[in-house]
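# give me the fold of what follows.
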Amino acid sequence: MKNITRLTLLIVSLLLIYSCSKSDKSTPKTEPILPTLSIIDVTQARDNKLTTSFRFFINVSSASTQNITFNYTTVGGTAISNNDFTAQSGVVTITAGQTVGYIDVPIRGDSLRQADQYFYVQISSPANATISGTGKAIGTIQNKGNYLPIDNTGYTTPLSYPGYTLVWNDEFEGATLDSKIWNYEVGGGGWGNQELEYYTSSTNNSYLTNGCLVIEARKETIGTNNYTSARLTTQNKKEFTYGRIDIRAKLPVAKGMWPALWMLGSNISMVNWPKCGETDIMELIGSNPKQVIGSVHWAQNDGSSGTINNGYSLSSGDFSDKFHVFSLIWKQNNIQMLVDDQVYMTAKNTDITNGSWPFNSPSFFIFNVAVGGQWPGNPDSSTIFPQRMLVDYVRVFQ
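Below is the predicted model of the structure:
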């Protein structure tokens, strides 16, 4: 009888153990799924003077029943900590039920003309959440300042000449270009030379700083054009016949650059080019940085363009090193071009045997920097943008 009782107890015990084991296997414990944190990049323009703020948002993938915390710190890139932005670090708490947090980084004002800059914000060590990816966001500072430090060394010319009177000048001393004098020509399309730029009226491409006009070619896309620049004229505003013209400028010399200071006949809208006449006071091809070309163009009898030109080469350095003065001495039936008061090109009406001399009528100014085209060729990997032409003054004496 005792043996039967012991056997019965053993069987019951085994059944209980088996039952408990089976129950444990059918209800495994599961860990809660934590929400994920994602920090968002910021791109924003800085103010020229005032300190502003970049706000980096941190998105939470789903609301949590607990507070979420994480550490953060700023990391310098091309933007320098405590120079371009104020360094930040600390702990952020996103309260239970919320799905967004943020980090503010002060951006210091700066009017310097410079390339856009970047820095990072890094988040780490989350509690009650995980971090998506590297946990690093990029802050891109868009620099819109117009201040350029300018080395003003180079050749200069006087404000008066014997027998001449200064009848008009622009010294570019104001804050903005004078719209009573200057026009913006806007557009792409190659400009008859297969050029690559789109000309704009934006202060990205033309502005005044430190007493100079700056025409800036940039590598940026508008439509089908991968470069931007500016082309300024005085058409219908300032037009002249004869006199001495002085233009003091410093030139871009990289591959594919084509800066020009030139004039077109004011009757172009009636007779078209080249019958109106074109006077190129200065052109430079960036791949030949030591030489400028002076030219005149007119219509030959068959309507094609006739040309007289000559070049002026520096004995040392190039035309980007310092300022030079490009001059035109324009008389009836006679044109001379000069660099730093040295005559290097002369054209007379008697030089034209095919066509007629169009240069006894009013002309207007054009200042531009072209990119690419039939003559200069295209920029290559050696061409660093932006490229700038600086014009210190233009003066007309009669």
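# for the rest of this, base every contact and every neighbour count on C-alpha atoms.
OK.
# in stretch 224-237, what's buried?
By 16 or more other C-alpha atoms under 10 Å, the buried positions in stretch 224-237 come out as 225, 227-235.
# could you do stretch 346-360 as well?
346-347, 355-360.
# distance between that stretch and the chain's centre?
Remark: stretch 346-360 is offset 41 Å from the chain centroid, using C-alpha atoms, centre = their mean, to the nearest Å.
# check stretch 166-180 too.
Offset of stretch 166-180 from its chain centre (C-alpha atoms, centre = their mean): 24 Å.
# what sits up against it?
With C-alpha atoms under 8 Å, 6 or more residues apart in numbering as the test, stretch 166-180 has contacts from 159-160, 207-213, 237, 392-398.
# and the longest helix for this protein?
helix 2-26 (DSSP state H).
# helices or strands next to it in the packing?
Other helices and strands packing on helix 2-26, by 3 or more C-alpha pairs under 8 Å, 6 or more residues apart in numbering; DSSP states H and E, are absent; none qualifies.
# now the element after it, going C-ward?
Toward the C-terminal end, the helix or strand that comes next after helix 2-26 (DSSP states H and E) is strand 36-39.
# returning to that earlier point: would you show me how to pick out the buried ones of the contacts of stretch 166-180 in ChimeraX?
Applying 16+ other C-alpha under 10 Å to those, the buried members can be selected in ChimeraX as follows:
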select :207,208,209,210,211,212,213,392,393,394,395,396,397,398
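# so which of the contacts of stretch 166-180 sit within strands?
207-209, 212-213, 392-397 (DSSP state E).
# let me see the ranges of the strands in the stretch 251-398 of the chain.
257-265, 278-283, 291-299, 305-313, 324-331, 334-339, 342-348, 363-371, 387-397 (DSSP state E, counting those that start in this stretch).
# what's the longest one in contact with?
When you say that, I think you mean strand 387-397. With C-alpha under 8 Å, 6+ apart as the test, strand 387-397 has contacts from 160, 164-172, 211-218, 243-252, 254, 257, 259, 369.
# excluding its backbone neighbours, what's nearest Gln122?
Lys136 (4.5 Å; C-alpha to C-alpha, 6 or more residues apart in numbering).
# quick one: residues contacting the one you found.
Shown in contact with Lys136 (C-alpha under 8 Å, 6+ apart): 39, 120-123.
# next, the structure of the following sequence, for comparison with the previous one:
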Amino acid sequence: MNRRTRLALALALGGLLCGCASAPDTRPSPVTEEPFWQAEFDGAADTRPSEESWNTEVGNRDAEGWGNNELQYYTDDVANSALDGAGHLSISARPAPTDSGLPCYTQEFCTWTSARLTTEGKVALTHGRAEIRAKLPTGTGLLPAIWMLGDNGVEWPGQGEIDICEVVGGEPRTVYGTAHGPTYFNENGIGGSTTLPADASQAFHTYAVDKQPRRVTWSVDGKPYFTLTPSELPAPRDWVFEQDMHLLLNVAVGGDWPGPPDASTPSPATMTVDYVRFYGTGRK
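Alright, predicted model coming up:
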């Protein structure tokens, strides 16, 4: 996922397309049922979330900087991802110890550690609502993300990707939502953005996508700001979202879009997740 020019792209598309979200047929469906799967993150502090639902990915160099020349080495250490004992999951990016020797793609050693949790192979949404209440870290060089990848077994970008929300570096109040597919990926990803009343790190917000047949709508705190349908795609309009898609939560540091961290970057930089809920149909 190369996000080098996502900023300019999302600003342009947000201004062009977000108005469609106010039309009656593009509003998110109201949530009237119980979630078919949820993670509430109850448990003792410094314990891991349930392995029945969550995987923890590790590394950097072999993953080619996670596709974006990122500086963090993802670990399975509780210092980087654990329950906080108060009903939350914490995902924290921290400077790596100087003698850690963690191999990095863009330099000899990674200077930060962080975590990347996924539900791949365990939980997926087919149609319905993915809803995540979270507080996201902000600061130079940070890129926290809540997103989904397709389970169709195809190599990315044919796999399909829905970025539920991203908050980049020096734009602490801007939330980006983007879709990637076979003919619209990297700088050609299609998305929109919305502005929060304060920095994303100051309060919890509910980030969601409503994934319905041939329509995906992004919202924050129940307010839609962008809708994508096949008509918005470039020819041949490769719509790859009628499939199971699993969830990913991570805090990236550095890389193509946010740029490098500096002395002002908070440490630890923590994503605090209150809950994850899937409504509709899917797999668990």
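# correct me if wrong: Leu228 of structure 2 contacts Val216.
Yes. Between Leu228 of structure 2 and Val216 there is a contact at 5.3 Å, judged by C-alpha atoms under 8 Å.
# what's the closest of the contacts of Lys136 of structure 1 to Ser316 of structure 1?
Ser316 of structure 1 has its nearest neighbour among those in Tyr120, at 44.6 Å by C-alpha to C-alpha.
# need the counterpart of that closest one in structure 2.
Using TM-score structural alignment, Tyr120 of structure 1 has no partner in structure 2.
# which residues belonging to the helix or strand harbouring Tyr120 of structure 1 are considered buried?
Using DSSP H and E, Tyr120 of structure 1 sits in strand 117-127. Buried residues in strand 117-127 of structure 1, defined by neighbour count with 16+ other C-alpha under 10 Å: 117-124, 126.
# of these, closest to Gln342 of structure 1?
Of all those, Gln342 of structure 1 sits closest to Gln117, with 43.6 Å by C-alpha to C-alpha.
# hang on, that closest one packs against Ile138?
No. With contacts defined as C-alpha under 8 Å, Gln117 of structure 1 does not count as touching Ile138, sitting 10.1 Å away.
# now check structure 1 for the residue matching Leu83 of structure 2.
Leu83 of structure 2 maps onto Leu208 in structure 1, by TM-score structural alignment.
# how about the contacts made by its match?
By C-alpha under 8 Å, 6+ apart, Leu208 of structure 1 lies in contact with 146, 172-177, 214.
# can we see that at 6 Å?
Shown in contact with Leu208 of structure 1 (C-alpha atoms under 6 Å, 6 or more residues apart in numbering): Thr176.
# how much space between it and Leu177 of structure 1?
Computed as C-alpha to C-alpha, to the nearest Å, the Leu208 of structure 1 to Leu177 of structure 1 distance reads 7 Å.
# and Pro362 of structure 1, by the same measure?
Using C-alpha to C-alpha, we find Pro362 of structure 1 at a distance of 23 Å from Leu177 of structure 1.
# Ile245 of structure 1 now?
Relative to Leu177 of structure 1, Ile245 of structure 1 is positioned 20 Å away (C-alpha to C-alpha).
# repeat that for Ser295 of structure 1.
Following C-alpha to C-alpha, the distance that separates Ser295 of structure 1 from Leu177 of structure 1 is 28 Å.
# quick one, which of these two is more surrounded?
Taking neighbours as other C-alpha atoms under 10 Å, Ser295 of structure 1 and Leu177 compare with Ser295 leading, 22 against 17.
# okay but that one is in contact with Asn309, surely?
Yes. At 4.1 Å, Ser295 of structure 1 and Asn309 qualify as touching, with contact defined as C-alpha atoms under 6 Å.
# quick check: next helix or strand after the strand holding Tyr120 of structure 1?
Next in sequence after strand 117-127 of structure 1, counting helices and strands by DSSP H and E, comes strand 130-131.
# need the contact list for whatever residue of structure 1 lines up with Thr229 of structure 2.
When structure 1 is aligned by TM-score structural alignment, the residue opposite Thr229 of structure 2 is Lys348. By C-alpha under 6 Å, 6+ apart, the contact list for Lys348 of structure 1 reads 333-334.
# which residue in structure 2 aligns with Lys180 of structure 1?
Under the alignment by TM-score structural alignment, Lys180 of structure 1 pairs with Glu52 in structure 2.
# can you classify its match as helix, strand or coil?
coil (DSSP: H, G, I helix; E, B strand; the rest coil).
# and the end-to-end length of stretch 234-243 of structure 2?
Start-to-end span of stretch 234-243 of structure 2 (C-alpha to C-alpha) is 20 Å.
# same check, this time on stretch 52-68 of structure 2
First residue to last in stretch 52-68 of structure 2 (C-alpha to C-alpha) measures 29 Å.
# buried ones in it?
Within stretch 52-68 of structure 2, the residues scored as buried using 16+ other C-alpha under 10 Å are 53-56, 58-61, 65-66, 68.
# and Glu173 of structure 1, how many neighbours?
Around Glu173 of structure 1 there are 15 residues (other C-alpha under 10 Å).
# does it belong to a helix, a strand or coil?
At Glu173 of structure 1, secondary structure determined by three-state DSSP is coil.
# from the buried residues of stretch 52-68 of structure 2, which ones fall inside helices?
Checked against DSSP H, the buried residues of stretch 52-68 of structure 2 include nothing in helices.
# so which of those residues sit within strands?
Per DSSP E, the buried residues of stretch 52-68 of structure 2 map to strands at 55-56.
# next, format the buried residues of stretch 52-68 of structure 2 as TSV and append distance to Thr281 of structure 2.
Formatted as TSV, the buried residues of stretch 52-68 of structure 2 follow (distance: C-alpha to C-alpha, whole Å):
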residue	distance to Thr281 of structure 2
Ser53	16
Trp54	19
Asn55	21
Thr56	24
Val58	30
Gly59	32
Asn60	33
Arg61	36
Gly65	34
Trp66	30
Asn68	32
